[in-house]
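**Q** all I have is the shape, not the residue letters:
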């Protein structure tokens, strides 16, 4: 697929303009359909050659039989929000937060990230969300332009349908802002992720400290917002995704009817469908299914939704996201490898498949001409130990 971004925006990894030359040899190289012993050479930040055999050329890094695989591609992470608001109502300076977020992801093997930012605010009550995405995006893009980051950053705008100001906030973004994904988020109580109000109450009570009366008012406020703005916001967000050149994603589809609506909107992939019914409907309509790595590793959803491992066993899982635990992404690939007995297929869920879903055609695969985003991994039983991270041939971890 062609990328929605100008070619110049994809040449800076880290995204710093420098690019590296290096060779990793005596490695178990994870290709698209097999694992081979050999060497991989990066020139000017791009994979120049892949050769089979155990020879270690002069100047090459001897991997000692470690796995070498593509850098991880993360489509949906709440991690940047965790850094700018480490506790409820605690604002942290944005640039230090962004740098810490970038360094953390690099340390876990993520070399491309779509930073999720909420758009759509609520200005009153204990459930309020204040507009922050435009300002944070400006700071992130400025830091990237200055070469401050180790990995490649794009934007993922989480369009909150149940809000007051969604369309006004989306209108402040343009095609130049590296918005790669717009996801349709509808957290109206009584459906999707929060069809069980007990789960919603537990969530907001911990995050916002609501008592029973405040929670009841919060539910009524959200239902009112959905009634006033829901249809217009959904239609408008779909149009805005098209204007921005972004991939459209659904979120928390629960029923086949939800999936039919998603398909009608032109959704490219489904984030965290909550039921087997929805996942099967996605497969039937050619919509890629993404699930969370924490769900997969824990053996189930913390909010009672369908288990990612059950979808994997039914061949209904295409993409994995770290969601709220960055280090879970690499580990999830090795969990899937045990379920499927197929390491290349498992690695694809955190590399090639998310890259393709986001229309990035230059990464996610170890192949001549692709970006030199590389991981060196040693296994301790089912646990991967990350021993090296390179972004366009430059060592970043």
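**A** That came through fine. Just so you know, these numbers come straight off a predicted model, no measurement behind them.

**Q** for the rest of this, base every contact and every neighbour count on C-alpha atoms.
**A** Will do.

**Q** which residue packs closest to residue 88, ignoring adjacent ones?
**A** Using C-alpha to C-alpha, 6 or more residues apart in numbering and skipping the chain neighbours, the partner closest in space to residue 88 is residue 207 (6.4 Å).

**Q** correct me if wrong: the one you found contacts residue 86.
**A** No. Using C-alpha atoms under 8 Å, residue 207 is not in contact with residue 86, being 11.4 Å away.

**Q** would you say residue 363 is within a helix?
**A** No. Residue 363: not assigned to a helix; according to DSSP: H, G, I helix; E, B strand; the rest coil it is coil.

**Q** I'd like the distance between it and residue 71.
**A** Separation of residue 363 from residue 71 (C-alpha to C-alpha, to the nearest Å): 8 Å.

**Q** same check, this time on residue 348
**A** Taking C-alpha to C-alpha, one finds residue 348 at 11 Å from residue 71.

**Q** neighbour-wise, which of these two wins?
**A** Between residue 348 and residue 71, residue 71 has the larger neighbour count (other C-alpha atoms under 10 Å), namely 32 against 26.

**Q** contacting residues for the more buried one?
**A** By C-alpha atoms under 8 Å, 6 or more residues apart in numbering, the contact set of residue 71 is 109-112, 351, 364, 373-375, 389-391.

**Q** from those, which single one is nearest residue 330?
**A** Nearest to residue 330 out of these is residue 109 (C-alpha to C-alpha; 7.0 Å).

**Q** try this one side by side with the last:
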């Protein structure tokens, strides 16, 4: 039996921060011991190790010991594959290089958000399916973090519907969100905003974007909404969480619930976010919004929703390093306490996708997915990342002044 002790840190539990130590056995949290830093048992463990005991001792004095971050919405892998328009990199290279970045950001469970939709997706269907298969094959052989798949389905992409149905029936995906990125509603309700986004992100000119809009609106009129409702219910029956995206009104939230949604991602305004919480579904907001102090599209400020109790999940959206920074900023700014902020990036997203029995918090029996977090001039940075009781990342300073 492999044993590890993490001793002397400030342990962030679901409802409080305590000074103590963690015992890890065979990749799981075996014991939480509240203790002072000079506890004699702590000295005894160190002495036993010095005498040849193969127990691993990690001194976390002065550090925060946190559960690993659970990111249920991040499309950053798409930028790793295609950092610029029409510039594609090999998928296996992109996945491995992107994975190496995640532990240093504290993300131990990543649900890669992969878009399936012509006109907005960074890649065609064949790249989407290849990447899904690559992630499945990769995680069955080796990995540094836990990899999941969040399929973002653009409802107007009619040709993609059989792919979604197959992935649901075969339980290939872990999370499904329905997107409707069409002009005049959601994040593109402002005239011309959809066209500007597509031209910027896909490198097309005005004539090309005019064709994209015309084709999109034509397909929009052909969507079989009853089939989508059935699809959402099928996903729920197969244990796959369903989310709506960019809800812009309480009525849209109510409609999304009929499609099986239990998460509302990035509601456009505070009234909509409050309504979603009132209806009993979770609200996910972006960590970059918190760090930057507002939405890059001039939509709802995430911090306002959190302060109002109208958001309970943080995701990295498109910027993985923002997730840990946002958690500490929420606490430092007095918007919510640190345990509550940590829950937004760990336990709550795990609950949203039905993984809370394994990951998301520091509790006996759960997987030992842990972070040791230091601070430099207030900014949090990860010193160690542990996944399933194994250290996958460690860092220290070179120059200390």
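**A** Okay, I see it. Since this is a predicted model, take the numbers as computed values, not measurements.

**Q** may I have the TM-score of the superposed chains?
**A** Overlay of the two chains. TM-score (TM-score structural alignment, normalised by the length of the first structure): 0.89; 376 aligned residues with a C-alpha RMSD of 2.1 Å.

**Q** picking that back up, format the contacts of residue 71 of the first structure as TSV; extra columns: secondary structure.
**A** Shown next, in TSV, are the contacts of residue 71 of the first structure (three-state DSSP):
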residue	secondary structure
109	coil
110	strand
111	strand
112	strand
351	coil
364	coil
373	coil
374	strand
375	strand
389	strand
390	strand
391	strand
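
**Q** tell me how far the spatially most central residue of the first structure lies from residue 292 of the first structure.
**A** Centroid-nearest residue in the first structure, with C-alpha atoms, centre = their mean: residue 75, separated by 1.9 Å. Between residue 75 of the first structure and residue 292 of the first structure the distance is 11 Å, computed by C-alpha to C-alpha.

**Q** give the aligned range of stretch 176-192 of the second structure in the first structure.
**A** Mapped onto the first structure using TM-score structural alignment, stretch 176-192 of the second structure spans residues 182-198.

**Q** list the buried residues in that stretch.
**A** If you call a residue buried by 16 or more other C-alpha atoms under 10 Å, then stretch 182-198 of the first structure has these buried ones: 182-189, 192-194.

**Q** now the common contact residues for residue 75 and residue 292 of the first structure.
**A** Counting by C-alpha under 8 Å, 6+ apart, the shared contacts of residue 75 of the first structure and residue 292 are residue 321.

**Q** list the contacts for the aligned partner of residue 245 of the first structure in the second structure?
**A** Residue pairing (TM-score structural alignment): residue 245 of the first structure is matched to residue 239 of the second structure. Residue 239 of the second structure sits next to residue 354 when contact means C-alpha under 8 Å, 6+ apart.

**Q** strands along the stretch 201-350 of the second structure, start to end?
**A** Secondary structure of the stretch 201-350 of the second structure (DSSP state E, counting those that start in this stretch): strands located at 241-245, 263-265, 282-286, 313-315.

**Q** just these: most buried one?
**A** strand 313-315 (a mean of 31; mean count of other C-alpha atoms under 10 Å).

**Q** you'd agree residue 117 of the first structure is in a strand?
**A** Yes. Secondary structure assignment places residue 117 of the first structure in a strand (three-state DSSP).

**Q** rewinding a little: mutual contacts of residue 363 and residue 71 of the first structure, please.
**A** Jointly contacting residue 363 of the first structure and residue 71 under the rule C-alpha under 8 Å, 6+ apart are 351, 373.

**Q** just checking, next helix/strand downstream of the longest helix seen in the second structure?
**A** Of all the segments of type helix in the second structure, defined by DSSP state H, the longest one is helix 125-141. Sequence-wise, the next helix or strand downstream of helix 125-141 of the second structure (DSSP states H and E) is strand 146-154.

**Q** so where in the first structure does that following strand end up aligned?
**A** Aligning strand 146-154 of the second structure against the first structure (TM-score structural alignment) gives residues 152-160.
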